[in-house]
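[1] predicted model and sequence below, questions to follow.
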Amino acid sequence: MSTIVATIARTTWKSLKWNFTTANSAAHKVDCEHIIGFPQAKLFAFAEGLCRVRVSARDTGTVPMQHVAMAAFFPFGSGARSLSPLFQGDHMKRHLPHFLTASIIILMLLHGPIVQPEDYHCFADTRALAILPNALDVLSNIGFALAGVWGWLSLRKSSATPGQAGHVLFVTALVLTAAGSTYYHLQPDDFRLLWDRIPIALACAGLLAGVHGDTSRTRHGTLHVLLLGILAIASVFWWQQSGDLRPYLLLQALPLVLIPAWQWIHGASGAERAGFGIAILLYATAKAAELHDHGVMAMTGVMSGHTLKHLLASAAAVAIVSVLARRAGTTT
């Protein structure tokens, strides 16, 4: 998996270097000879040549390397404004997804391995319902199944699109998520968690492939689904073997930043952007609830943070499927 991540990083960096050299090439150039005193150089060691970039401008002189670093970590802040001549027009828009992906990868490499807490399986709500253990954490998965079935029925009525294969994987993974999460919560342990996380990773992969296909109108949608699906499964097995959650978390983080970027770049309709925006907000709130499992239980007395996470994430899935269903209704 480390080879896969390094390959992604190297490819992303090559795209970024091409962007720097082509953006307003009459006024700017990239000199990949040396860099002196850049304190963050080590974090770029995973990609060939990543530590040797100096950006120069004909009219403004040399851009300080710390501004490049600021732009990498804060692409919409003062760092980006320092490099504003390099990030304008179509070039900026076309390569913004690569830039965001590279930024997240760099931050994760800087952070180091992310391990699962030792008490991860100690959920706040262990109440049983008759013979059903952990009842609310189990039953709250039904929303994923319902959203997945609705998605399947909607996609059957819609015309084929470049993102169709990705959306099929997404709605299929929703049903598998309901099954995998139910299996896990009946008796939580690391082995069962593997079968909970694989469908979640596949759902993220399908969503990425589907939205990318629909926005960019790529002709390689099925190939992207296959590659992202393999990476999704590999990210979970990487966690199982190494204990490091970074590849799995990367796959969950990318849709939150890349989908809005793709929709903005390619001019998606306002309704689709609103639908996905609501879904992203709901999913981010779901992750926050998951982190405060015991706190939510103590505050409400009736529902744990993990159960709330299931409900909010299901609502996010419904918001996305509603976009697909609306699209199907306009194409039939």
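    Yep, it's here. Just so we're clear, the structure is a prediction, and the values are computed from it rather than from any experiment. Numbering: from 1, shown residues only.
[2] from here on, contacts and neighbour counts on C-alpha atoms
    Will do.
[3] which residues touch V225?
    Counting by Cα atoms under 8 Å, 6 or more residues apart in numbering, V225 makes contact with 165-166, 169, 205-206, 209-210.
[4] same check on A279?
    For A279, the contact set (Cα under 8 Å, 6+ apart) comprises 315-317, 319-320.
[5] for the helix or strand containing R327, buried residues please.
    Secondary structure from DSSP states H and E places R327 in helix 305-331. Under the neighbour-count criterion of 16 or more other Cα atoms under 10 Å, helix 305-331 has 305-325, 327-328 buried.
[6] residue boundaries of the strands in the stretch 1-150 of the chain?
    Here the stretch 1-150 of the chain has its strands, by DSSP state E, counting those that start in this stretch, at 28-31, 54-57, 61-62.
[7] so what does the last one touch, helix or strand wise?
    What that stands for is strand 61-62. On a contact count with 3 or more Cα pairs under 8 Å, 6 or more residues apart in numbering; DSSP states H and E, strand 61-62 meets strand 54-57.
[8] elements contacting the strand it packs on?
    Using 3+ Cα pairs under 8 Å, 6+ apart, strand 54-57 is in contact with strand 28-31, strand 61-62.
[9] mind checking how far that strand is from the chain centre?
    Taking Cα atoms, centre = their mean, to the nearest Å, one finds the center of strand 54-57 at 31 Å from the center of the full chain.
[10] for L282, what are its contacts?
    Residues counted as contacts of L282 (Cα under 8 Å, 6+ apart) are 312-313, 315-316.
[11] out of the contacts of V225, which sit inside helices?
    Among the contacts of V225, the ones falling in helices (DSSP state H) are 165-166, 169, 205-206, 209-210.
[12] another structure for you, compare them:
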Amino acid sequence: MLLPTLSRRERRLLFTFALLALVALFGPELPASQVAIASVFADDRSWHGLPNAMDVLSNLPFLLIGGWGLYRLNRIDRAHQQALAEFPLAPPANDPPDNTLDCAWLFFAGLIATAAGSAFYHLVPDAPRLAADRAGMAVAFAGLIGVAVCERVSQRAGWPAAWFVLMAGLLSAEVFHESGNVLPWAVVQFGGMALVLTLALARPMPHAVGLRLGWVVVFYVLAKAFELGDHAIYEATGQLVSGHTLKHLTASLAGLPVLFALRSLEKDWQAKLLRHNPDPAAVAA
């Protein structure tokens, strides 16, 4: 039997995903006309022929943080491969957590996809482009959920959780594109963040990399507040910056806690390697 082999947290996670899936599949249809889809944004200024320039260019931090994260992950991978070659008898417990790193790869790649999808959408905002925007967000969201599950539930549950959220997110974007029903996407976005908040309140698992999920939630809440205040913020700042532009800038900061956790992971792993082989030259600079 599968369930008896799962831990209590894994069973609760499985139940949560099943409940969210049931709501998305059998809940009442929520037409796009009944929700606040920002098809008309406060700041529509052009810059050197670039339409909606501020809302387009404010996606650059997603690209920068995503690229920074992929660079750091590649550095960890190369250092790990070098360590395996030099110290094949090193204890496996000293190795970086594979599932956490895999989910982090997905997350940072998703930030780059978010930058591309959001910029594509804001050039000419319409429903088909909004589906592309949400598809990019789904990739980042899946990676984030996966890392959070690795931290607070179990390593083995992280990667399946990431794939479940990825498939759910992409399908919900397609459902919206085909039918205009936004309920599945709302379940993915708000149900997923409710899960992240719940996991942030849980005790980290042994050997967790130390991701501060609370900061991820803070940045998300601030970004949503800026999004809802798009026009009001634009007028309050004398049409200097809109709430939606600030939303992009703030949401991109959610990648920083993951970056800092990876930095701590890299330092801790190198320290373990030094304890196994005290020669400082054994560790790659």
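    Perfect, I can see it now. Because the structure is a prediction, the values reported are computed rather than measured.
[13] now the TM-score, please.
    After superposition, the two chains reach a TM-score (TM-score structural alignment, normalised by the length of structure 2) of 0.73; 243 aligned residues with a Cα RMSD of 3.1 Å.
[14] doesn't M303 of structure 1 fall inside a strand?
    No. Under DSSP: H, G, I helix; E, B strand; the rest coil, M303 of structure 1 falls outside any strand and is assigned coil.
[15] setting aside sequence neighbours, what's the nearest residue to it?
    Distances taken as Cα to Cα, 6 or more residues apart in numbering put M297 closest to M303 of structure 1, at 5.3 Å, once the chain neighbours are dropped.
[16] what does the helix holding R327 of structure 1 correspond to over in structure 2?
    Residues 243-269 of structure 2 are where helix 305-331 of structure 1 lands when matched by TM-score structural alignment.
[17] okay if I get the helices and strands packed on strand 54-57 of structure 1 as JSON lines plus mean neighbour count and distance to I265 of structure 1?
    Below are these laid out as JSON lines (neighbours: other Cα atoms under 10 Å; distance: least, Cα to Cα, whole Å):
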{"stretch": "strand 28-31", "mean neighbour count": "17", "distance to I265 of structure 1": "23"}
{"stretch": "strand 61-62", "mean neighbour count": "10", "distance to I265 of structure 1": "30"}
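[18] which pair in the contacts of L282 of structure 1 spans the largest distance?
    For the contacts of L282 of structure 1, with distances taken as Cα to Cα, the pair at the greatest spread is L312 and A316 (6.2 Å).
[19] and the residue nearest to M303 of structure 1, helix, strand or coil?
    helix.
[20] my guess is it contacts D125, does it?
    Yes. With contact defined as Cα atoms under 8 Å, M297 of structure 1 reaches D125; the gap is 7.3 Å.
[21] quick check: neighbours shared by these two?
    Common contact partners of M297 of structure 1 and D125 (Cα under 8 Å, 6+ apart): 303-304.
[22] so the closest residue to A72 of structure 1 other than its chain neighbours versus I4 of structure 1, what's the distance?
    Excluding the flanking residues, the one nearest A72 of structure 1 by Cα to Cα, 6+ apart is S103, at 5.5 Å. According to Cα to Cα, to the nearest Å, S103 of structure 1 stands 17 Å off from I4 of structure 1.
[23] packing partners of the helix holding R327 of structure 1?
    helix 135-139, helix 142-157, helix 270-291, helix 293-300.
[24] nearest to P260 of structure 1, out of those?
    helix 270-291 (7.2 Å).
[25] figure out how far the closest one is from the centre of its chain.
    How far helix 270-291 of structure 1 lies from its chain's middle: 12 Å, per Cα atoms, centre = their mean.
[26] for that helix, buried residues please.
    272-280, 282-287, 289-290.
[27] closest to W239 of structure 1 out of the ones in helices among the contacts of V225 of structure 1?
    Lowest distance from W239 of structure 1 to those (Cα to Cα) belongs to A205, with 16.7 Å.
[28] correct me, but that closest one touches I233?
    No. Taking contacts as Cα under 8 Å, A205 of structure 1 lies outside contact range of I233: 9.6 Å.
[29] more neighbours: the two, which one.
    A205 (30 against 19; other Cα atoms under 10 Å).
[30] the more buried one matches what in structure 2?
    Aligned partner of A205 of structure 1 by TM-score structural alignment: A142.
[31] contacting residues for the spatially closest residue to S154 of structure 2 that is not a sequence neighbour?
    Nearest non-adjacent residue to S154 of structure 2, counting by Cα to Cα, 6+ apart: M205, 6.9 Å away. By Cα under 8 Å, 6+ apart, M205 of structure 2 lies in contact with 151-154.
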